[in-house]
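S.K.: this one's sequence-less:
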């Protein structure tokens, strides 16, 4: 891949209608061939009587050339851009008409992942600010779940609906972490990690659609009359996000396959197919947009869908029992006990006063598996469940058998405190770095710089006592693991896990990780 043709993911935060970002948004929408949609809101409690308020709307736009622009100039211009519209800062009445036109425009194909719920919440948010009747339709529309099912044609697929993270991993070779999904999206300012996460959630839909369209091109079923190949400047941007941010633990992790090259090799140059603009309604009465090109029209005709909201969709579902639920004294007492148990008071089972060995040992359930890897990175023994979907009794049995402190975010597990007293703790933080700090502070763990990166992040095993030479590492890796050739000319130490035999080396990634955990654990203070 020519590095000159790689472009970073373009993210613009729109907070005001007077801003250059808003002008850029409105201009981009006149050139958009595709718009991928997503929305974020602050999580609400179950059984709440109203819809959550949407605080951020993401629009990832795949663009055609500007109307009337020189073809050479268009080839050099940007071809995709992602906007984050801050619905807390911007007056909703000033963008309601613009969004309504985009959602219903026949010239723009909209993409989403199970977007109906987002549209319901979005419509409710705008109605609450006086923009009645909100939004009731998105068409033409294509759900990425349907795109995924078409891509899996001929294979046996599970009836269970795949998550967007799973679809991204299977189709693009990247896995989207959903760690920030439940963060507080009503808090301002948004962190850089939140902005990147939100942008990627929308931008990846464009990437998946490009793979889908490339497959149709390869099959030749719907594009027989189009023969011009794509220009090399298709903006994919995913690797650039990886290079710019430490996405391995925050948003994305790269897989070995290079699915994105398929698009460059087989997709058509949609940007050069421009239908005539004669007869368009004047700018004074309607927002001027490019007519949908022939290739997308064929996709819409064959696979297009639409989202239509009924009046019943716009009202929160009423609970079956009216009035407040009365709690018996026994229920109140039990909930109070669980609340008290939720606050850790110790001591832990490894405490020397209880006959322990003084070495902390944790079991992280499936809700905090990412925390297990962070604990291993700072030298703490942290296991994960035997099975991917363990029952509560299985978790408790494993914790008791291995004498581990069970870490979870599932409040329901606290009801088993009579079985696993003083061996369970509910983690309150959402993000892995914050969870690590919480566990360190709660259990008063002593972390030193010498402990960092002393355990295998893959299996929790310890490393052999001495480093391996390059020759020993090459021999140990035969038929098991590939060592990059670029490491052979460098004086690098290799380490091997005594349990799973995984090899590690002290390269750039290692040093970056060490510095990261020095900061997280505040070892330099």
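M.R.: Arrived safely. Bear in mind that the values here come from a model prediction, so they are computed numbers and not experimental data.
S.K.: C-alpha only now, for contacts and for neighbours.
M.R.: Noted.
S.K.: Run through who's touching stretch 433-448.
M.R.: Residues outside stretch 433-448 that contact it (CA atoms under 8 Å, 6 or more residues apart in numbering) are 344, 346, 348, 360, 371, 374-375, 378-379, 427-429, 520-521, 523.
S.K.: next one: stretch 174-191
M.R.: Contacts of stretch 174-191 (CA under 8 Å, 6+ apart): 40-43, 55-56, 88, 164-166, 168-169, 194, 197, 201, 249-255, 430-432.
S.K.: switch the cut-off to 7 Å
M.R.: Identification of contacts with stretch 174-191 by CA atoms under 7 Å, 6 or more residues apart in numbering yields 40-43, 55, 165-166, 168-169, 194, 250-255, 430-431.
S.K.: Kindly report the same for stretch 493-508.
M.R.: Against stretch 493-508 from outside (CA under 7 Å, 6+ apart): 456, 459, 461, 462, 463, 464, 467, 468, 469, 473, 492.
S.K.: Comparison target, given below:
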């Protein structure tokens, strides 16, 4: 059933149209395209992936994948399949010394605006990874000019509301949802990025994370340009780029000139080490306008204006080079605590059973789950197949809160956090660690593990928004319009259709059996392999 926002459809962030290039060798055509793209790009989006580590680990995680999304001039896209190709640098396979100069030159090039989402942490890990492989002892210590997506969002939010934005920072997925109206899936965020080969889904996920930075920036840039045009049309002179900044960027000498020279030298080094027929064909084509290794594309006035007003930089200090140690590190542990820990029984990932709803334990036979924040998407999938699946009361629940919630309502706690398994002695037969990463696979895993009975009649029988049940009797159009007053708008295009509406008993959300409802039903029939 459908609401104003369909809760069950997984939307793609334009991933199907992404031009993705996986770079795993310096002798590959993809590496040649990378060097060409960074010499032509005026804006790049940066992101990095690494294998998740324990909080107590005393070293930085090793970055295994670096994503670079490039925005290219419209007349230079023939050989790169689109104006925003995304390059995935496989730092497991690539010799890091062969790409260090290119990346370092890119990070400090004044002719390329770098975008990132809280990229300082990525830079710290990236610098540590390259230093550990014998590259420059200083590693990467600077990214300039730089613009953080959180700053862009704050600017747009303030312009829209006229109020100073709250200090609470939204996730990248939430920003994409609000500014681009696309759903950026984060379910592969905690996958093991050190394993090879990467799956197709991992490559699309990583590419979308970098590509969406360019799309968000486009929204921001258009907003800035429109504001400047509005000021100009009202009879005020529009502010021009800072002549000091512009002259520095165009000055052949001085620090900026040195940076441009280093960037060109790095590209020439790469050119010399990637000789192949494919490289010759591609590089010759690009030399028609701009000889690779000789020039980089200068920023236009619009970008210069943005950098002058909103640009920033990332500078790593010496203190950023070492992991922060816990304040409790080195303190003598309590012997009482150690004895208590030794007495705890051993717990396993596999389900031990029986479930708390088992009739032999006094249960009502109806499965009930509590999905923590790591598998919150699984909760909606379970609701779609008619299973009672709650989520924590708060956004960042304490462990004790999760335990109390599961115990009070006799639910099995579903999680991907292995650390929670240690509390199995409190949640006897009420905690299970989900092994799969994708929501569809997680759903099948839970169905098989707990031997859940799923039928077509149960599909879409619960509210995906709050987990409530629907009223037994459907509402007519007139009844639905009356019930929706004050909190929900029913699209006018539905008025001429003979539809039945269903309302959640708890949150009063209205649903109807439209196209999205039927698509969702078919999806879960296929996922659960139900026989028609």
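M.R.: In hand now; what should we look at? If you're wondering where the values come from, they're calculated on a predicted model, not measured in any experiment.
S.K.: still on that earlier bit, quick check: of the contacts of stretch 493-508 of the first structure, which has the highest neighbour count?
M.R.: residue 456 (25 neighbours; other CA atoms under 10 Å).
S.K.: Mind giving me the PyMOL select for the contacts of stretch 174-191 of the first structure, buried ones only?
M.R.: This is how PyMOL selects the buried members of those, with burial counted by 16 or more other CA atoms under 10 Å:
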select buried, resi 40+41+42+55+165+166+168+169+194+250+251+252+253+254+430+431
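S.K.: And the strands in the stretch 151-300 of the first structure?
M.R.: With strands called from DSSP state E, counting those that start in this stretch, the stretch 151-300 of the first structure shows them at 174-176, 252-254.
S.K.: can you give me how far the first one is from the chain middle?
M.R.: Centroid separation between strand 174-176 of the first structure and its chain, computed with CA atoms, centre = their mean, to the nearest Å, is 7 Å.
S.K.: With the last one instead?
M.R.: For strand 252-254 of the first structure, the separation from the chain centroid amounts to 10 Å (computed by CA atoms, centre = their mean).
S.K.: Mark which of the contacts of stretch 433-448 of the first structure are part of strands, please.
M.R.: In strands, defined here by DSSP state E, there are no members of those.
S.K.: Nearest to residue 400 of the first structure, out of those residues: which one, please.
M.R.: For the contacts of stretch 433-448 of the first structure, the minimum distance to residue 400 of the first structure (CA to CA) is 12.7 Å, reached by residue 348.
S.K.: Contacts only, for the aligned residue in the second structure for that closest one.
M.R.: Under the alignment (TM-score structural alignment), residue 348 of the first structure pairs with residue 355 of the second structure. By CA under 7 Å, 6+ apart, the contact list for residue 355 of the second structure reads 429, 430.
S.K.: so what corresponds to residue 110 of the first structure in the second structure?
M.R.: Aligned partner of residue 110 of the first structure by TM-score structural alignment: residue 114.
S.K.: From what I see, its match and residue 147 are in contact.
M.R.: Yes: the criterion here is CA atoms under 7 Å, and residue 114 of the second structure meets it with residue 147 at 6.3 Å.
S.K.: would you say residue 17 of the first structure is within a strand?
M.R.: No: with DSSP: H, G, I helix; E, B strand; the rest coil as the criterion, residue 17 of the first structure is coil rather than part of a strand.
S.K.: That one maps to what in the second structure?
M.R.: Using TM-score structural alignment, residue 17 of the first structure lines up with residue 26 in the second structure.
S.K.: The aligned residue in the first structure for residue 311 of the second structure: how many residues sit nearby?
M.R.: Here residue 311 of the second structure is matched to residue 304 in the first structure, going by TM-score structural alignment. Other residues lying near residue 304 of the first structure total 18 when counted by other CA under 10 Å.
S.K.: Please apply the same query to the one 4 residues further on.
M.R.: For residue 308 of the first structure, the count of nearby residues is 14 (other CA under 10 Å).
S.K.: For it, which non-adjacent residue is spatially closest?
M.R.: residue 137 (4.5 Å; CA to CA, 6 or more residues apart in numbering).
S.K.: That neighbour corresponds to which position in the second structure?
M.R.: Using TM-score structural alignment, the partner of residue 137 of the first structure in the second structure is residue 142.
S.K.: in the stretch 401-532 of the second structure, which spans are helices?
M.R.: 439-449, 477-484, 515-527 (DSSP state H, counting those that start in this stretch).
S.K.: Now render the ones you listed as CSV, adding distance to residue 70 of the second structure.
M.R.: Output for the helices of the stretch 401-532 of the second structure, formatted as CSV (distance: least, CA to CA, whole Å):
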stretch, distance to residue 70 of the second structure
helix 439-449, 30
helix 477-484, 46
helix 515-527, 35
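S.K.: Residue 153 of the second structure is nearest to which of those helices?
M.R.: helix 439-449 (28.7 Å).
S.K.: got the buried residues for the closest one?
M.R.: 439, 440, 441, 442, 443, 444, 446, 447.
S.K.: how much does that helix stray from the first structure?
M.R.: Helix 439-449 of the second structure differs from its equivalent in the first structure by a mean of 3.0 Å after superposition (mean CA distance after the TM-score superposition for the first structure).
S.K.: Residue 445 of the first structure -> the second structure?
M.R.: Using TM-score structural alignment, residue 445 of the first structure sits opposite residue 452 in the second structure.
S.K.: ok, now residue 360 of the first structure?
M.R.: By TM-score structural alignment, residue 360 of the first structure lines up with residue 367.
S.K.: so its match touches residue 357, yeah?
M.R.: Yes: with contact defined as CA under 7 Å, residue 367 of the second structure counts as touching residue 357 (6.1 Å).
S.K.: Look at residue 114 and residue 147 of the second structure and report which has more neighbours.
M.R.: Shown here are residue 114 of the second structure and residue 147; by other CA under 10 Å, residue 114 has more neighbours (29 against 25).
S.K.: Relative to residue 139 of the second structure, how far out is residue 398 of the second structure?
M.R.: 38 Å (CA to CA, to the nearest Å).
S.K.: Same check on residue 429 of the second structure?
M.R.: Residue 429 of the second structure sits 49 Å away from residue 139 of the second structure, going by CA to CA.
S.K.: Let me know how buried residue 267 of the second structure is, in neighbour terms.
M.R.: 24.
S.K.: ugh, wrong one, I meant residue 531 of the second structure
M.R.: So residue 531 of the second structure, with other CA under 10 Å, has 8 neighbours.
S.K.: Next, the contact list for whatever residue of the first structure lines up with residue 226 of the second structure, please.
M.R.: Under the alignment (TM-score structural alignment), residue 226 of the second structure maps onto residue 218 of the first structure. For residue 218 of the first structure, the contact set (CA under 7 Å, 6+ apart) comprises residue 266.
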